[in-house]
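Undergrad: what shape does this take:
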Amino acid sequence: MTHCVDVLVPGPWWNALTYASKRPLPVGARVRVPLGRGERLGFVAENVSSSSAPHPLREVGELLDEGNVLGEELWDLVRWMGRNFLCGRGLALQALCPKPLLRGEPVESKEGSFLSEGALEKGDAFSERTFFSPWDEDRRDFYQTQALREGRSLLLFPESALARSFFNALPADLKSQAVLWPSTGGKKLWEVWQRTRKGDFRVVVSPPGGVFAPAFFDRIIVEDEANPGYLPQRAPRISARTLAGRRAMVLGAELILGGRMPSAKTFLRSAFTSPRDSPERSSLIFVDMRRSVKPEFPGIEGELPLTISLLERTRATLKAGREVFWILDRRGEAGEVACADCGQSLLCPRCGSILRSENKGSGLRCVRCGSRHSLPSLCPSCRGAFLVGRRPGLEALASAAGRFLRGYSVRLSSEEGKINPFHKAKNSKESFLILGTRRLLALCDVQDVGLVAWLDLDAELRRLEHGARFQVFSMVWESYWRGRKKGSAEERSVLIQTRWMAGCWQNIFQQGWERFWRDELRMRKSLNIPPFAHWVQIDLAKDEEREALLDCLEHAGLFVMDPGPGGPLWLTLEPKNVALLRSLLEPRFQIKCSRLGFPVITLWTE
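TA: All right, here's what the predicted structure looks like:
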């Protein structure tokens, strides 16, 4: 008798493919299946009735596993991710599985592994608690205490360096039962994944990727849970923090959310009182950018004012032997390059985003995909011969800082954010002015930072994103608290160059994150934006599909914002309508549509 099985092939498509089989196959097992002229690895989704299957069917190839290789709980997570993040189970499998697993590498059978423990029997025991403190050492001690308790623990950190630092500080007896989850793929990740699956570790300390660790945890701790580091920059934007909450609910585990401040969703569902600790009023310095010197940047249009207060406080802090950070979220020599004749900006040939200049204007780099390109001699649009930079970046700033602060050491942090501490020689009193993006704040963990200066924080508030105000508040809050020692006499100042942020913002920072979130969420609710509604961004593979998709969505009663040809479609979506949108989009993610390309769906939930 011929049986039929639906198989999920990891990839951008949402539908399963039906194959013939000589017998029913275990759901979640890996199989090799013919696809087109080749062969692909897939996962058995379900056994289906042969009467409902199209004929004739191609047969399943090799069966690689005796049972569900992921286990019941992670298999449930794949389904949940595909439904709730509008990415389909194929992309969910790609995100969750190590590459060797997707290549068909052998995996030990379930005996002795986490799969044999009885998957979801404790789901009704779920609990949630929070621990928010601005002091890093308080949170570290609390997390260590929780990890020492009986049972398995997963501790998630938004940065690899934070996970490594916490792991290295574990007591020896606890460290012997723990593992530091690798931040990259390769053999090390595959080895740790398999050993975790076998139950070799009681504690897993990890950056966001460890949220997929194959074990049944009794508690899941998410440090700095409001940090955007848990959310990938590219679609599908699957939040590791949200996945941690889902896993804790299904497993009946204890979920502990911590950090310097809560996220919007955590604040909404929890009862908080005002934080006990707030910055010293004299330590938050708002400086009017109109009282400044304006360095010249040859070949670059636009200003980057340096206020007199900034320069004076920088000199005083460096003279005292402490480090100074100048933060500007604009890498390279200039933020973009444009033609002086037609005004058209140079765009990335790969993804269409703006190209910034770097290496003293000799090269270009895409601000989105990171691809590098040579500087053309003529404008691609009008063949004009005069190209200029716009908006000075960090490389240009480094030259200006060296001119204004002669006699002091100026350093530019790593482009990729892999920031190496600028170690001083023993007994050296030399201090550094270090320039970088917001990633520079990670150095507060290892450096004695006396001044953090935001050179253009107004630019963050000008961003057309609903979370811009939160980003501003959280970055300044982190600038003041990160890496400081409780009880230390050494204060830290945060200087903000601004044209209009002073006044109410100074009061908000002084009163803390409770005041910020109450005002912010009141505004978001009135505008019906996340977290009170979802935003959905749909980037079309081919613009000729725009009218057909618009008609489909509007006919279903969904409100769509269309900026015109070439731009993405935007929807404001009530959470209850996610299933409706998924059903409308599903036909466009069939595997038969591969040659046409697939839309890219980005979901914003808070």
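Undergrad: from here on, contacts and neighbour counts on C-alpha atoms
TA: Will do.
Undergrad: give me the number of residues near Glu333?
TA: The number of residues packed near Glu333 is 29, by other Cα atoms under 10 Å.
Undergrad: er, Cys593 actually
TA: 12.
Undergrad: could you count how many residues lie near the closest residue to Gly512 other than its chain neighbours?
TA: Nearest non-adjacent residue to Gly512, counting by Cα to Cα, 6 or more residues apart in numbering: Ser278, 6.1 Å away. Neighbours of Ser278 under the rule other Cα under 10 Å: 16.
Undergrad: shouldn't Ser278 be in contact with Trp513?
TA: No. Using Cα atoms under 8 Å as the test, Ser278 is too far from Trp513 to be in contact (9.3 Å).
Undergrad: and Glu491, what element?
TA: Glu491 belongs to no helix or strand when elements are defined using DSSP states H and E.
Undergrad: before we move on, back to that, where's the residue nearest to Gly512 relative to Leu457, distance?
TA: Distance, Ser278 to Leu457, by Cα to Cα, to the nearest Å: 21 Å.
Undergrad: and stretch 158-170, what's buried?
TA: Buried positions in stretch 158-170, judged by neighbour count with 16 or more other Cα atoms under 10 Å: Pro158, Glu159, Ser160, Ala161, Leu162, Ala163, Arg164, Phe166, Phe167, Leu170.
Undergrad: to compare with the earlier structure, here is another sequence to fold:
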Amino acid sequence: MPREREAPPTLNRAQQAASLSLEEAAGAYAPFLLDGITGSGKTEVYLDCACRTIARGRQALVLVPEIALTPQLIARFEGRLGSALAVLHSGLTDTERHRAWWRAREGSAAVVLGTRSAVFAPLARPGVIIVDEEHDLSYKQREGFRYQARDIAVKRAQLADIPVVLGSATPSLESMANAANGRYRHLKLESRAGSAKLPKVEILDLNRLALNDGLSAPVVGALKECLLRGEQSLVFVNRRGFAPVIVCTDCGWQALCPRCDARQTLHRASGRAICHHCGRQAPAPSTCPQCQKETLFPAGEGTQRVEEALVRIFPEAAVMRIDSDALGAPDEMARALQAVRDRKVDILVGTQMLSKGHDFAGVTLVCVLAADQGLYSLDFRGSERLFQQLSQVSGRAGRRETRGAVLIQTAHPEDPAFARLREHNFAGFAKEALVERQTAGYPPYVRFALMRAESTQSGAAIRFLQSAALAGEDLASRSAVEIMTPVPSPMERRAGRFRAQLLVRSKDERRFHRFLEDWVQGIEASRTAARVRWSLDVDPQEMY
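TA: This is a model prediction of the structure:
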């Protein structure tokens, strides 16, 4: 049954300018990058665009990176449109998915909202495609049929001759480069909606501060003050479990996964040692298997340890942990987020699940406990991902009248990324990073393809890639393509399989794709291809 429509708020000047640009582009292909800081009201621009599209008798396709973001967007869209949407994501039953697919195809659904795979939904009368949090890694399908939903959305809009809107507070460097060279129209929302101000960011130097269960004295003090004011806080720990390392303080033994080149994480509540890479579980040892002494120590902090510490320090506070261990089904996540919005939670502890898209009116303090994980990543996108993640989680603070505060603990306060973060200057960070990428010959200025191989036999994967590299040598030299030397993957053994990878790159996009097509056909016809499991990932988002 149709519900009563909510009255739209009055858009500010920047939102009106963005909406007008989208309206003027209706009926023709036009790619837009909606670059708006956290809390700037990008969703209101999406809603206005969708309403105008529907008024013209067309449909809107809206993509979000994760299932957790769909309930709040569904509520926003249904409230504004006064009718139900067609929703598509992996948490639906086959029947629910079929019904949504059919409503999209026959045109009875004015808006189709979903995660990555919804980009393939059939539309009877396509009018606009909107990709929220366009920078998010979740849009890349990394197994089986590999694709980048954001890029498919752009291509689909081109084929349908309709506008496409890519929105983010921290756009991917690929999209920033496309905006800089004129391929995308750049729309900017540079201030928060209403009277809200960007939070004050403070960098805490861990070289000068002691930690107890991952919490420094300034963080504990800020949390206490927040509780006294009756406000909510968010503690960001991007690591599940109680402790990432179980180590013997006497002989140095560590709990390693027998199937991966990785340590097992202690989950103390269940008494299990779990590998977060292959999922292998075992009872957590109480004595050292090597020296038989009771000298095992859980080193490092995960969400469970921080949650326990906060409950102990603030016994009167309502502390909630949100991660994939605490919450499984999408409806559990929706209930937990609603509890936060209803002010039933004082301190929220969580992983990257909380870093994007959520609007918590009562949260005025965000504390980031371990900010250094991406600074020295093996992946060239590590610093970009770190800046995006910290910007996004910082943006959860102070989204209403009360200005928020963000405390970031780091052992490397001198890193330039933190100076940019303190200034909320993602554009400055992106500009510098793009210069570095261009100088080094990295995407978006050079196209990458990563061939991965794995086998239960040690050495088989690297031998296969060596033969593949040799087979493509002559073709590559004629195609302006560079084939790098095959190397073991950074985590060589995972789930009992030995892995290796081979990077191929070129500046000439057309010749690159022709080379890849011919090269792969030759490899598929070879005998060695059947002896290993292999894949080719074009424009890989992870380099391991």
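Undergrad: please work out the TM-score for the two chains.
TA: The TM-score (TM-score structural alignment, normalised by the length of structure 2) is 0.75; 469 aligned residues with a Cα RMSD of 3.6 Å.
Undergrad: which of the buried residues of stretch 158-170 of structure 1 fall within helices?
TA: Members of the buried residues of stretch 158-170 of structure 1 lying in helices (criterion: DSSP state H): Ser160, Ala161, Leu162, Ala163, Arg164, Phe166, Phe167.
Undergrad: Trp454 of structure 1 contacts Ser493, correct?
TA: No. Trp454 of structure 1 lies out of contact with Ser493 (Cα under 8 Å); the separation is 11.2 Å.
Undergrad: let's have the buried residues of stretch 158-170 of structure 1 in JSON lines, adding distance to Leu550 of structure 1.
TA: As requested, these are exported to JSON lines (distance: Cα to Cα, whole Å):
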{"residue": "Pro158", "distance to Leu550 of structure 1": "37"}
{"residue": "Glu159", "distance to Leu550 of structure 1": "39"}
{"residue": "Ser160", "distance to Leu550 of structure 1": "42"}
{"residue": "Ala161", "distance to Leu550 of structure 1": "44"}
{"residue": "Leu162", "distance to Leu550 of structure 1": "44"}
{"residue": "Ala163", "distance to Leu550 of structure 1": "44"}
{"residue": "Arg164", "distance to Leu550 of structure 1": "47"}
{"residue": "Phe166", "distance to Leu550 of structure 1": "49"}
{"residue": "Phe167", "distance to Leu550 of structure 1": "50"}
{"residue": "Leu170", "distance to Leu550 of structure 1": "54"}
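Undergrad: what is the subsequent helix or strand relative to the host helix or strand of Ala461 of structure 2?
TA: Assessed by DSSP H and E, Ala461 of structure 2 sits inside helix 460-471. As assigned by DSSP H and E, the chain's next helix or strand after helix 460-471 of structure 2 is helix 473-478.
Undergrad: in terms of secondary structure, what does the helix or strand just after that next one contact?
TA: As assigned by DSSP H and E, the chain's next helix or strand after helix 473-478 of structure 2 is strand 482-483. Here strand 482-483 of structure 2 is seen to pack against helix 473-478, strand 497-506 when contacts are counted using 3 or more Cα pairs under 8 Å, 6 or more residues apart in numbering; DSSP states H and E.
Undergrad: rerun that using 6 Å as the cut-off
TA: strand 497-506 (3 or more Cα pairs under 6 Å, 6 or more residues apart in numbering; DSSP states H and E).
Undergrad: gap between the strand it packs on and the chain center?
TA: In terms of Cα atoms, centre = their mean, to the nearest Å, the centre of strand 497-506 of structure 2 is found 23 Å from the chain centre.
Undergrad: with stretch 380-387 of structure 2 instead?
TA: On Cα atoms, centre = their mean, the centre of stretch 380-387 of structure 2 falls 11 Å from that of its chain.
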